[in-house]
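**Student:** can't give you the sequence, but here's the structure:
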């Protein structure tokens, strides 16, 4: 699956309200946290009959990482514009749609907070 096809699969998952489809296109493990976040995404954007108007994919960060811009319109004419980071892992492209992925055991998550003085 190419990067453009990953964006199409994302829209298909939204339209069909598919938790499994979002997890697959997001390239994350099917776990409690990912099912919860997929449910939140679907509550916000799912089941609206999105039709893709434009997809632009640029491999601007290397051969296995880039960005995808999506413009879609729902059945009521509401426009959705979104930009995703796309990554290729083992030949399959995924969209970075999950933001609450827990840190791997034994790893400390990165932080941008400055230590207090």
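**Tutor:** Perfect, thanks for sending it. The structure presented is a predicted model; accordingly, all values stated were derived computationally and were not measured.

**Student:** from now on I want contacts and neighbour counts done on CA atoms only, so please keep to that.
**Tutor:** Noted.

**Student:** in this structure, which residue is closest to the centre?
**Tutor:** residue 97 (2.5 Å; Cα atoms, centre = their mean).

**Student:** state the distance from that residue to residue 104.
**Tutor:** In this view, residue 97 and residue 104 are 18 Å apart by Cα to Cα, to the nearest Å.

**Student:** what's the answer for residue 8, then?
**Tutor:** 29 Å.

**Student:** and those two? Which one has more around it.
**Tutor:** More crowded of residue 8 and residue 104, by other Cα atoms under 10 Å: residue 8, with 17 against 8.

**Student:** please enumerate the helices of the chain.
**Tutor:** 3-16, 19-26, 32-45 (DSSP state H).

**Student:** so for residue 84, which of those sits nearest?
**Tutor:** Closest to residue 84 of the helices of the chain, according to Cα to Cα: helix 3-16, at 8.9 Å.

**Student:** please compare the first structure with the one that follows:
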């Protein structure tokens, strides 16, 4: 009986792990559980030329499809290998800056400065724009 229970648990965990970094049907991305995981997923999406996977790394609510497609067009498909990642937390524990140095199969070096944010325990890459932020008017600059 224990053998079947363990198999059932393992079968239930694998789909959760596979779905861990993708959008669900409601469009809310799941993010990654570490800053480095977000960086690795970013490079993997570029290497795969997968704008959907890249957009899935954006914070919940961001419209990232257009920017993700542009990033894939500019940087995708180079078989990038990460050479170094420097992650710093200068604005608290839920925000990070990641300086990523990678090298393509052509030998050219690529440097990316990524902004990462944590929401509900998951890390996201700042890609796209949150449409809720567009409704605000700019600050008043003239005297009343």
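**Tutor:** It's in. Because the structure is a prediction, the values reported are computed rather than measured.

**Student:** tell me the counterpart of the residue nearest to the centre of structure 1 in structure 2.
**Tutor:** Matched by TM-score structural alignment, residue 97 of structure 1 corresponds to residue 127 in structure 2.

**Student:** also residue 23 of structure 1?
**Tutor:** So, by TM-score structural alignment, residue 23 of structure 1 is matched to residue 55.

**Student:** next, count neighbours for that match.
**Tutor:** Around residue 55 of structure 2 there are 27 residues (other Cα under 10 Å).

**Student:** quick one, what contacts the match of residue 97 of structure 1?
**Tutor:** Applying Cα atoms under 8 Å, 6 or more residues apart in numbering to residue 127 of structure 2 gives the contacts 55, 57, 58, 59, 62, 64, 67, 68.

**Student:** please repeat the previous calculation with a cut-off of 7 Å.
**Tutor:** 55, 58, 64, 67, 68 (Cα atoms under 7 Å, 6 or more residues apart in numbering).

**Student:** cool, and residue 67 of structure 2?
**Tutor:** Per Cα under 7 Å, 6+ apart, neighbours of residue 67 of structure 2: 127, 128.

**Student:** distance-wise, check it relative to residue 8 of structure 2.
**Tutor:** Counting by Cα to Cα, the gap from residue 67 of structure 2 to residue 8 of structure 2 is 40 Å.

**Student:** and what of residue 108 of structure 2?
**Tutor:** 46 Å.

**Student:** same deal with residue 59 of structure 2?
**Tutor:** To residue 8 of structure 2, residue 59 of structure 2 is 32 Å away according to Cα to Cα.

**Student:** and if you look at residue 113 of structure 2?
**Tutor:** 42 Å.

**Student:** circling back to that earlier point, now render the contacts of residue 127 of structure 2 as CSV, adding distance to residue 49 of structure 2.
**Tutor:** Putting the contacts of residue 127 of structure 2 into CSV (distance: Cα to Cα, whole Å) gives the following:
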residue, distance to residue 49 of structure 2
55, 12
58, 16
64, 15
67, 13
68, 10
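
**Student:** go through those and flag the ones preserved in structure 1.
**Tutor:** Counting by both residues aligned by TM-score structural alignment, their matches' Cα atoms under 7 Å, those that remain in contact in structure 1 are residue 58.
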